[in-house]
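S.K.: Pasted the sequence and its predicted model underneath.
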Amino acid sequence: MRDLRSVCVYCGSSGRVSDRFKDAARALGGELAANGIALVYGGGRVGLMGLTADASLDGGGQVVGIIPSHIRDMEVDHPGLTELHVVDSMHTRKMMMFDRSDAFVILPGGLGTLDEMFEIITWRQLGIHDKPVVLVNIDGYWDRLLAMIDGMIEAGFAQPAHKDLFKVVAGIDDVVDALRHEPTPVIEPQTKWL
């Protein structure tokens, strides 16, 4: 069983989404706090990001936000975090989030969430890390993405075992257990193209 002290959460910054996604964000923040796991995230107070952070703080959890200065200048940073780090770029932000986290959880989100998700999964494929990655498929939100990955496999651009680089769960109740019990990847970097 993996020891989890901190988990990075990637999720949407939009508040114009269904309550089912908002409820999932709140539930995840509360679940992390209840398990004594610090939340590492992008530092915003808006959308699912802010809801996850607020729920974790309300549950007595530690929350570490990492936000680039150009986004902070738009006044979207969260003022009540345990730690808020203002950094010089998105690249610095993503690397610091990676360094501060033992695992990764992806909630529904938009283009930024996809960017973060594919980067962290690709890094695992390349052997840069072996930290667990869990995709939370609330109400089938990620079904089309998963179908696209199946299409990549069918077309020969990925291997079936690449789907083992991340775990898919249907709801928040399954997240912590999935993180603690996820196996390491089965594809070694030197064989990924074979």
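M.R.: Received it, and whenever you're ready, just let me know what you need.

S.K.: Please count neighbours and contacts with C-alpha atoms only from this point.
M.R.: OK.

S.K.: burial measure for Ile106, as a count.
M.R.: By other CA atoms under 10 Å, the residues close to Ile106 number 20.

S.K.: Oops, could you answer that again for Ile128 instead?
M.R.: When counting by other CA under 10 Å, one arrives at 12 neighbours for Ile128.

S.K.: Alongside the first one, take a look at this:
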Amino acid sequence: MNNINKFTVYLGSSGRCRPVFKETAKILGHLIGECGKSLIYGGMDAGLMGIVANNALSSGAHVTGIIPKKLKDSERIHPSLSETILVPDLWERKLKMFNRADAIIGLAGGFGTIDEVLEALYWANLGAHAKPIILVNTDNYWDEFIAYLGTLPDLSREHLIVVDNVADIFDALQNWTPPAITGDTNNMPHFENEILGDTDAPIIFEDASIRDGYFLATALGLKQLDKHQRPIGLLNDRGQFDHLIRWIDQAQKECFITERCTQLFSVGQSLADLQKKMDMQKDIHIDLQNEKWGPSETKTHIEIHEIE
């Protein structure tokens, strides 16, 4: 625990979630600052992101925000961080957030949050790092997602720590033994280029695996941000995606995923059924500012316009 000083926190930008999730972000921010640790996060002032940053800052933490220049959420950059890093794209943001971390914490969030968590787990599975990945299961929010992880036959859970409360994080880390790094620490594969390639071909997932789970979460996250409109389908012929689908329903009810975000993909019990549903998928354009983020968590915010 003595060598864990920098915490990268993945969490939702939703300002419309229940108070229990906001309180968790508040407590985590205070805890990081009071323990003399540093916070690294996605740089926004909206939702849980703004809450964790504000409370870490008020408790004396060094807070680094990493945010892409060309994403819509760059218009909601937090104005008072210790350090703000602008990067070219979403992939560079995720990589820099990961590389700066000694440990990863996942609070409640939506497609972007599970993309980041699954990415860290996938790289761990490749033996590329020995960083702990902590899920804070506030009010059982992650139950179905954790159950989904349990169905992935190729997932090693050596890096994963699950706690019910933020206060349990440091005790859990004290009792955690880092696994050996067995792979190439420079091998951090990602799927953005494959997803955003010059094609409209549908993306179909048939098997539950850590690789495909990460691929799926990235595809959904990018589609939510209007980076592509490729049809996405889950062939759920063996119930292999049941837990993940139930988690998505839970995330939508808790306002971490908008109702229209649940229309970004289709589910079918057979390939013919799935293909028919995917043929009917319409382009979805999510207004994150009005549908998800809610009001700023800071009194003022900086607007950074898209840079060509």
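M.R.: Perfect, thanks for sending it. This one's a predicted model, so the numbers in the text were calculated from it and none came from an experiment.

S.K.: residues contacting Ile4 of the second structure?
M.R.: Under the criterion of CA atoms under 8 Å, 6 or more residues apart in numbering, the neighbours of Ile4 of the second structure are 102-103.

S.K.: all helices for the second structure, in order.
M.R.: For the second structure, the helices defined by DSSP state H occupy 19-34, 47-58, 90-100, 111-125, 143-150, 169-174, 192-195, 210-224, 242-253, 271-279, 288.

S.K.: what packs against the first one?
M.R.: Translated: helix 19-34 of the second structure. Applying 3 or more CA pairs under 8 Å, 6 or more residues apart in numbering; DSSP states H and E, one finds that helix 19-34 of the second structure contacts strand 38-41, helix 47-58.

S.K.: again with the fifth one
M.R.: Based on contacts counted as 3+ CA pairs under 8 Å, 6+ apart, the elements that helix 143-150 of the second structure packs against are helix 242-253.

S.K.: so where is the helix it packs on in the first structure?
M.R.: Following TM-score structural alignment, helix 242-253 of the second structure has no partner segment in the first structure.

S.K.: shouldn't Gly36 of the second structure be in contact with Ala56?
M.R.: No - at 10.0 Å, Gly36 of the second structure and Ala56 do not qualify as touching, with contact defined as CA atoms under 8 Å.

S.K.: Give me the most central residue, the second structure.
M.R.: Central residue of the second structure (CA atoms, centre = their mean): Thr113, 1.3 Å from the mean position.

S.K.: contacting residues around that one?
M.R.: 10-12, 106.

S.K.: which of those sit farthest apart?
M.R.: Taking CA to CA, the two most distant members of those are Gly12 and Gly106; they sit 9.3 Å apart.

S.K.: hmm, back to that, highest mean neighbour count out of the helices of the second structure?
M.R.: By mean neighbour count, with neighbours taken as mean count of other CA atoms under 10 Å, helix 47-58 ranks first of the helices of the second structure at a mean of 26.

S.K.: contacting residues around Leu57 of the first structure?
M.R.: Residues in contact with Leu57 of the first structure, defined by CA under 8 Å, 6+ apart, are 29, 33, 63, 81.

S.K.: nope, Ala103 of the first structure is what I was after
M.R.: Contact criterion CA under 8 Å, 6+ apart gives 4, 6-8, 131-133, 179 as the residues in contact with Ala103 of the first structure.

S.K.: of those residues, closest to Glu75 of the first structure?
M.R.: Scanning the contacts of Ala103 of the first structure for proximity to Glu75 of the first structure, where the rule is CA to CA, the winner is Cys8, at 22.0 Å.

S.K.: Looking at the second structure, name the residue matched to Tyr175 of the first structure.
M.R.: For residue 175 of the first structure the amino acid is Val, not Tyr. Structural alignment places Val175 of the first structure opposite Ile169 in the second structure (criterion: TM-score structural alignment).

S.K.: Would you check how far apart its match and Val136 of the second structure are?
M.R.: Here the criterion is CA to CA, to the nearest Å. By it, Ile169 of the second structure lies 8 Å from Val136 of the second structure.
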